[in-house]
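>>> Have a look at this fold, sequence not included:
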């Protein structure tokens, strides 16, 4: 399946049905009075988070979504039926923004979360609505109110506890394959990873965390070079960043310290909050370094890097050092984990927050006069 993480769609809520001006006319019942019903409301457009989806590819080919209009009112006190709603299923982690203003309208973070993104128009009033003790034969009726029409930009930011970043061929895909159930493409050439990969790491029967692997970064990534800058947004929701470093590059002229500093520099250019996120160093490919040289080279690296945070020495290929890394990650993630109430499985956002600007009946509307 093609990975798509940004699309633009148009949504149109249904218009309200028109009210009806009618009078009851039956044999032997003179002056039956008004019996015109109100029109039905137009259909709403909802967005629902679905954990079974991991891409926005469906919206790439179906960009316009319209709800049905409400039915018009009829005589004999018959109100029009409401239009059918449209429910758009999106991956958990999708941000919904106004394509014209860039304003964030909603964010789907929980499976089953339901958000109103376009409100249907209210139905018009029939003459039955205007009947009073002094106005016994009203002939007024109002048309239905129009539904909302919006152009929306959808951005998918994967929900993961841990994010992997580093240069191409640093061993990120090998690492996520070694510690999780993910099976990304692994090869001996740069940019093997072309889209984010998610893997679930099982620590125990009910203990796990999610790792995200993005394409490798290169110098100038924040300005559009390479592929990684397109997917850096997927790291913004992570609780921890693992900076994977190729400690034994094939080219002897390549300096791991210079590569590591280049990644940190690009991270800071792209997003200051991402740069300030908790970050650990993972020195990979130690199996390619002679055992008697490892301690000295690691010490020299940390000294030149001026790094004082956590450091892990591993070999993703042989899985050496992966177990201590997994345990440390889980302890860190568990310490930051929010524990919702056990009796709450799905969170629904109030639809009123998104419908304040929706057209509503107003007593001063000229259509009432």
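Okay, I see it. Being a predicted model, the structure only gives us computed values, none of them experimental.

>>> From now on I want contacts and neighbour counts done on CA atoms only, so please keep to that.
Fine.

>>> This structure: helices as residue ranges?
57-61, 172-179, 256-270, 272-275, 291-305, 322-336 (DSSP state H).

>>> Now tabulate these in CSV and tack on mean neighbour count.
CSV is the format used below for the helices of the chain (neighbours: other C-alpha atoms under 10 Å):
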stretch, mean neighbour count
helix 57-61, 14
helix 172-179, 23
helix 256-270, 17
helix 272-275, 14
helix 291-305, 12
helix 322-336, 15
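
>>> so which of the ones you listed comes closest to residue 21?
Residue 21 lies closest, by C-alpha to C-alpha, to one member of the helices of the chain: helix 57-61, at 41.8 Å.

>>> this is the comparison structure:
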């Protein structure tokens, strides 16, 4: 089974908690703070494995959780960092955040790695907060939560040549005839419902990968039929072989077929129209009136490269293969138009670290939200008074107290952050 799109859930590891501890040594009655830091949580990394061809593995397991960092220990011993969770993906995998649609990674080359979900930083132990004003702090940080979100993984085939055309024009027959690929064929539309790949070897020793792609229909650029699934794979091909059923036995007009598919490709991605293209008029053995060839050439344009073949009888197939091999030598590898191509995760949106929002619940409570304040909340140990006071100072330094006053908060009103409730005191 060919799987070319799947949604999965990722949860990177949380950082380990820092601890509160003090030196306990003989003859050292006033030992200082000695709480160690927590270890970092594990990242989730995607790595390209050229041995994979589909996303099948992610169909059966769709939740991935990386390990948390180890908690800090006494005697200033730091917790151990967790090893990253590495997920193998096939070449041509694009990773997008499901909630925003932002592209996080475009994974093409074997061995390329990208951090998709970042593990949380380990919390600091109390020894890290010692100062001249507070030589023995009685608080530590909890570990930072790891990133968690759903991603959509899309697979675009990495083929040199793509066979395009309406259903039942003979694409699968061509692939079967020129390679060892066992593509399913039949005399009904949409025989091919998944891409098939085959390695083609020419008589002079050159070889390339050819893809038989599901047939297009009108409206494909808007997702009709197999539209988007088909067009996604066309983007990766370097040379397009446009297959036309010149016999007209299916009741369609060959000229209209060519124009419709070109239009759909252009609507989806205009750059596809600039790819090197060979037009292959298939099923010539079934044509009774040769005048149809001249009509097609006149309507499409004399500047187009057109070959007449019969996949069933292998007529002129070798000529087409030699020409395709020549074009591939002249055509550089396709560069995907994606902003991130340097084998690292791309964070599209840089957020203001001090940004927050204040809203009101139905019961009148003030609700504070924002990445920075929510992270601080999760990293605060509310079982220790000193940690609570530090959290209050952080809120003041971010300007949250002043913003609450502007919204009309009064002493005794409730403030909520991630479900935790506080009483505002002026």
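In hand now; what should we look at? Here the structure is a predicted model, which is why all the values come from computation and not from measurement.

>>> is it possible to export the helices of structure 1 to CSV including distance to residue 206 of structure 1?
Formatted as CSV, these follow (distance: least, C-alpha to C-alpha, whole Å):
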stretch, distance to residue 206 of structure 1
helix 57-61, 32
helix 172-179, 16
helix 256-270, 34
helix 272-275, 29
helix 291-305, 35
helix 322-336, 12
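
>>> and residue 107 of structure 1, which of those helices is closest to it?
helix 57-61 (16.7 Å).

>>> Look up how far residue 224 of structure 1 lies from the closest residue to residue 60 of structure 1 other than its chain neighbours.
Spatial nearest neighbour of residue 60 of structure 1, excluding adjacent residues (C-alpha to C-alpha, 6 or more residues apart in numbering): residue 7 at 6.2 Å. Noted for residue 7 of structure 1: a distance of 19 Å to residue 224 of structure 1, by C-alpha to C-alpha, to the nearest Å.

>>> likewise residue 68 of structure 1?
Taken as C-alpha to C-alpha, the span from residue 68 of structure 1 to residue 224 of structure 1 is 42 Å.

>>> before we move on, what about residue 108 of structure 1?
28 Å.

>>> neighbour-wise, which of the two wins?
Using other C-alpha atoms under 10 Å as the criterion, residue 108 of structure 1 and residue 224 rank with residue 108 on top: 24 against 12.

>>> Just give the nearest non-adjacent residue to the counterpart of that one in structure 2, would you?
Taking TM-score structural alignment, residue 108 of structure 1 has residue 107 as its aligned residue in structure 2. Leaving aside its chain neighbours, residue 107 of structure 2 sits nearest to residue 93 (5.3 Å; criterion: C-alpha to C-alpha, 6+ apart).

>>> Would you confirm that residue 118 of structure 1 contacts residue 149?
Yes: between residue 118 of structure 1 and residue 149 there is a contact under C-alpha atoms under 8 Å: 6.9 Å.

>>> overlap in contacts of the two?
Common contacts of residue 118 of structure 1 and residue 149 (C-alpha atoms under 8 Å, 6 or more residues apart in numbering): 11, 12, 13.

>>> From residue 176 of structure 2, how far out is residue 66 of structure 2?
On the measure of C-alpha to C-alpha, residue 66 of structure 2 and residue 176 of structure 2 end up 44 Å apart.

>>> number of nearby residues for the counterpart of residue 15 of structure 2 in structure 1?
Taking TM-score structural alignment, residue 15 of structure 2 has residue 16 as its aligned residue in structure 1. Per other C-alpha under 10 Å, the neighbour tally for residue 16 of structure 1 reads 31.

>>> and residue 16 of structure 1, what does it touch?
39-42, 69-72, 82, 120-124, 143-147.

>>> leaving aside the residues next to it on the chain, what's closest to residue 116 of structure 1?
In space, residue 116 of structure 1 is closest to residue 46, 4.5 Å off (C-alpha to C-alpha, 6+ apart).

>>> er, residue 135 of structure 2 actually
That would be residue 32: by C-alpha to C-alpha, 6+ apart, it lies 7.3 Å from residue 135 of structure 2.

>>> got the contact list for that neighbour?
Counting by C-alpha under 8 Å, 6+ apart, the residues that residue 32 of structure 2 touches are 22, 23, 127, 135, 136.

>>> same thing but 7 Å
Taking C-alpha atoms under 7 Å, 6 or more residues apart in numbering, we find residue 32 of structure 2 in contact with 22, 23, 136.

>>> Just give me the neighbour total for the first one.
To tie it back to what came earlier, the one meant is residue 22 of structure 2. 20.

>>> now the last one
Residues near residue 136 of structure 2, counting by other C-alpha under 10 Å, number 20.

>>> who touches it in this structure?
So residue 136 of structure 2 contacts 32, 33, 130 (C-alpha under 7 Å, 6+ apart).

>>> Also the first one?
The neighbourhood of residue 22 of structure 2, defined by C-alpha under 7 Å, 6+ apart, consists of 31, 32, 33, 34, 35.

>>> centroid residue for structure 1?
residue 94 (1.2 Å; C-alpha atoms, centre = their mean).

>>> Which residues are in contact with that residue?
So residue 94 of structure 1 contacts 107, 108, 154, 155, 156, 157 (C-alpha under 7 Å, 6+ apart).

>>> repeat for residue 118 of structure 1
Here residue 118 of structure 1 is in contact with 12, 13, 44, 45, 148, 149 (C-alpha under 7 Å, 6+ apart).

>>> Give me the aligned partner of residue 215 of structure 2 over in structure 1.
Checking TM-score structural alignment: residue 215 of structure 2 goes with residue 216.

>>> ok, for its match, nearest residue in space, not its chain neighbours?
Residue 216 of structure 1's closest residue in space is residue 168 (C-alpha to C-alpha, 6+ apart), at 4.2 Å.

>>> So that neighbour sits against residue 219, correct?
No: here residue 168 of structure 1 does not reach residue 219: they are 10.9 Å apart, not a contact under C-alpha atoms under 7 Å.

>>> The two: which is more packed in?
Between residue 168 of structure 1 and residue 219, counting by other C-alpha under 10 Å, residue 168 is the more crowded of the two (24 against 17).
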